[in-house]
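Q: Build me a structure from this.
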Amino acid sequence: MICKSFLYDNRIKAWNVLFEMPVSEYLDFAKSILDKNEFQRKKIRDSNKVYRLLKDDLKRGCIMPPMVLALKSDINVTEEDIKENSINIIKENIKSLLIIDGLQRTNVLISIDEFLNGDVAQNTGFYNNDIRIEIYIGISRTGILYRMLTLNTGQTRMSLRHQIEIMYSDLIDQDRLGDILLIKEAGTNEKIDLGKYVFRDVVDGFNSFLTRNEFPLKREDLLEQIEGLEELSKEKFEDDLFFKFVKLYDKFMRRMDYYFKSFDYDNDEVIDKLTELSKNYNINIPDGIAEDLKDDNSTEKIKYRIFDMHKIFNKSIAITGFGAAIGKLIDSKALDSEKIEDIIDEIVIKNYLCFVEFYFFLQLIKNFAKNIGVEHRRYYCLLFKELFNRHSDSFVLIDSAVLSAKFAYDSFKY
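A: Below you'll find the model as predicted:
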């Protein structure tokens, strides 16, 4: 490995260092990068003609465009460190390297290596061929994500959501966010404790925040890339936007926990409220609730079905609704991004029966929706928009926001 040049990227506040090294040396650490990050893309199929041609050319010693990598660990480096010690910095932090452009080319190199069975002695023309590698040192995760978006222009495009997964996958099951733990997944009947969130759900929410869109995209959409890039371009790269987002939602969840623990549930009040709503909307009480009401243990069943805070808010459709709503309100100047934490502290719930309404409205939407997931996401987004919009009559009032979100949903629908 030879250091050839170094430049400071003023946009993302990081050093970009250009190295030259033989293919064999690059493969030594490139394989470990892909092995330890399950969210890195799977390699392209051999049927891709462009990559088949590249594979043949590489065997004959062609020169590829530089691959771009980054150190995603928190490394404070000076200009002197970069100029005098770049190679050692890289070697000491090999485990923290991430490929941000050139992933498919790397997979092609690995594929050739596998075909040659790693036989360096018999294939010196391939393994000794020099390639160029650019490595960003001292770059924030937000900066890496920004560079990923600006550099990811190849034939096989990565979705913004997937890039977020790659960027933050090392946080799974790690005590890196204080009282917050991101878990890989939850069991079917597993109760998630306060402060625990499924990694993919949080990624969905952050993606919705960046794109200002609560709906998951079924196919890759260039517009998603552009919108996310535009929002990231507004941020300071010294801060980590993903961390801030996760901590904001956790703060909201803890505010909800404060109220849910103080509720004094009355089964008769719940039944009366359900009956009232059924008459007002001229539909029967949802079947599940109707069955629970006949049970001797109806109070606990209804409490679990309607008043489980984690079932209401600790899931993808809620977090995406939160992310999209916050983003839209910031854009429309109806919410100051610097005051969201203070606003969360002001949120109040005056009557727990508002969550009977909330549950009932979700059931009502379910009865008439063609795509339940899409419509529920829409309602959650409207709920958070009402709750955080300083111009709304429902500002910081969940009781009111539940109902006004339903009115907004009906207005949108018709």
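Q: make it CA atoms for all contacts and neighbour counts henceforth
A: OK.
Q: Now do Gly408 against Ser392, distance only.
A: Slight slip there: residue 408 is Ala, not Gly. Using Cα to Cα, to the nearest Å, Ala408 is found at 12 Å from Ser392.
Q: Any buried residues in stretch 192-201, and which?
A: Residues of stretch 192-201 classed as buried: 194-201 (neighbour count, 16 or more other Cα atoms under 10 Å).
Q: What is the most widely separated pair among those?
A: Spanning the widest gap among the buried residues of stretch 192-201 are Leu194 and Arg200, at 16.9 Å by Cα to Cα.
Q: Let's see this one next, to set against the first:
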Amino acid sequence: MEITSILEDQRIKSHNISVEFEFKEYLEIADNILNNNPFQRQRVKSSSSVYSLLRDDLKVGCIIPPIVLAITQKQFLIPQNANKKELAKSFEAFIKSNTSNILILDGLQRTYTIIDAEEELLRNVDKSAINHFHHNRLRCEFYLGIDKIGILYRMLTLNTGQTPMSVRHQIEILYSDYLNHATDGIRLIKEIDEKGPRKKGEYSFKEIINGFTSYLMRDYLTFDKTDILGNIKSLEKLSKENNDYDIFQKYTMCYHNLQIKFQELAGNWTFDDSEYGQLSGPAYGKNAISIFDKSQSMTGLGAAIGFLVDQELIDGFDDVISNISEIKFTTEISSSLIDLLFKLDDIRKYAPKIGNAQRAYFYYFFRELFNKAGDSYLVVNLAIENAFKRYRQNA
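A: Presented below is the predicted three-dimensional model:
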């Protein structure tokens, strides 16, 4: 490995180290990067013929554009006036010991193609060709100690115009490390882990990601790359916000504390249509847990908090979290929750896209619930009623 340059990206406050690898050196770390991050294992099937041509070209030594990577969480100290050969040795050791913290920002399909080319040569057992291939060189750029909002910014700008990867999926890649451990009584679980009943504090990683994406995008609906690229000012605000604390963790804690509060207020209440009246279909939820433990409420919460922050009606997640304990009902709790279910049933009957309509309702619900300037502030039954009025006005 050879270091060719060290530059500073002043936009995202990160050093960029440009290196040259032999294919064999890059393959040693690439396998570990892909194995440690299952969310980066997706291939582009539609371009298989293009990558087939590239695979053949790589065997004879073609030059490809640099592969761009980021090393998160860990920082590599770059001494002033360091000798490049000595620096290269220490940087190579640093990379190999931190592959679990490396993400491929640009060049994932090229990486797969290099791996495929090596596998073909190994199957053919041509030692001379394999040796030639392993000594071919490619360039890589490493962003060091970059925060996750900075990584998102770079992933989006680097991949503009290429094979699309949704903003939500890129965020899923960045925050996949939260699947490895429980924090503050919260455990995020993958879909394959969701077969049994969830325990207190367990949430779908996918749905939490949806909610957090709604916060970043300030939108409870679907997201694509152009949405975030078209709103650079919001990204700049988020980058500054993320320097103070981990906003993903704050969003998750906010949602978790809300769930606990709603369960505490509702107690053992359950909906019984034989007692409360007939809905047009299955109830949106049978109890407080099932009503609020859905993607619709998670995305509604994220977009609502984003709106209130932008309007300077609240200071951020800490502001919301500190006031959750004050949430209350001023009418009978059961009648308010029944009213909520009938309103959601009414939305279902007339909405062209039910899921989007439900997200819109919860967006207005959380806007009402946490807007300090509104008359529904921290009062659930008033937020239920006023959110429905706002939904109908804007439907």
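Q: quick revisit: now, which of the buried residues of stretch 192-201 of the first structure sits nearest Tyr51 of the first structure?
A: Nearest to Tyr51 of the first structure, judged by Cα to Cα, of these is Arg200 at 30.5 Å.
Q: Which residue in the second structure aligns with that closest one?
A: Under the alignment by TM-score structural alignment, Arg200 of the first structure pairs with Lys206 in the second structure.
Q: from memory that match sits against Lys190, does it?
A: Yes. Counting by Cα atoms under 8 Å, Lys206 of the second structure does reach Lys190; the two are 7.1 Å apart.
Q: quick one: what's aligned to Tyr215 of the second structure in the first structure?
A: With the correspondence set by TM-score structural alignment, Tyr215 of the second structure lines up against Phe209 in the first structure.
Q: any idea how far its match lies from Phe395 of the first structure?
A: Counting by Cα to Cα, the gap between Phe209 of the first structure and Phe395 of the first structure amounts to 20 Å.
Q: More neighbours: which of these two?
A: Phe209 (25 against 20; other Cα atoms under 10 Å).
Q: who touches that one in this structure?
A: 320, 322-327 (Cα atoms under 8 Å, 6 or more residues apart in numbering).
Q: just checking, Leu145 of the first structure is part of a helix?
A: Yes. Assigned with DSSP: H, G, I helix; E, B strand; the rest coil, Leu145 of the first structure falls within a helix.
Q: Against Lys385 of the first structure, how distant is His391 of the first structure?
A: Taking Cα to Cα, one finds His391 of the first structure at 10 Å from Lys385 of the first structure.
Q: Looking at these two, which one has more neighbours?
A: Counted by other Cα under 10 Å, His391 of the first structure and Lys385 do not tie: Lys385 has more neighbours, with 26 against 11.
Q: where exactly do the strands run in the first structure?
A: Remark: strands assigned in the first structure by DSSP state E are 2-9, 14-22, 67-71, 97-101, 130-137, 181-183, 196-198.
Q: Would you check the span in the second structure matched by the third one?
A: If I follow you right, that is strand 67-71 of the first structure. Under the criterion TM-score structural alignment, strand 67-71 of the first structure matches residues 67-71.
Q: which parts of that stretch are buried?
A: Judged by neighbour count using 16+ other Cα under 10 Å, the buried positions of stretch 67-71 of the second structure are 67-71.
Q: now that stretch, how far from the centre of its chain.
A: For stretch 67-71 of the second structure, the separation from the chain centroid amounts to 18 Å (computed by Cα atoms, centre = their mean, to the nearest Å).
Q: same deal with stretch 301-317 of the second structure?
A: Centroid separation for stretch 301-317 of the second structure versus its chain: 18 Å, with Cα atoms, centre = their mean.
Q: same deal with stretch 332-342 of the first structure?
A: 21 Å.
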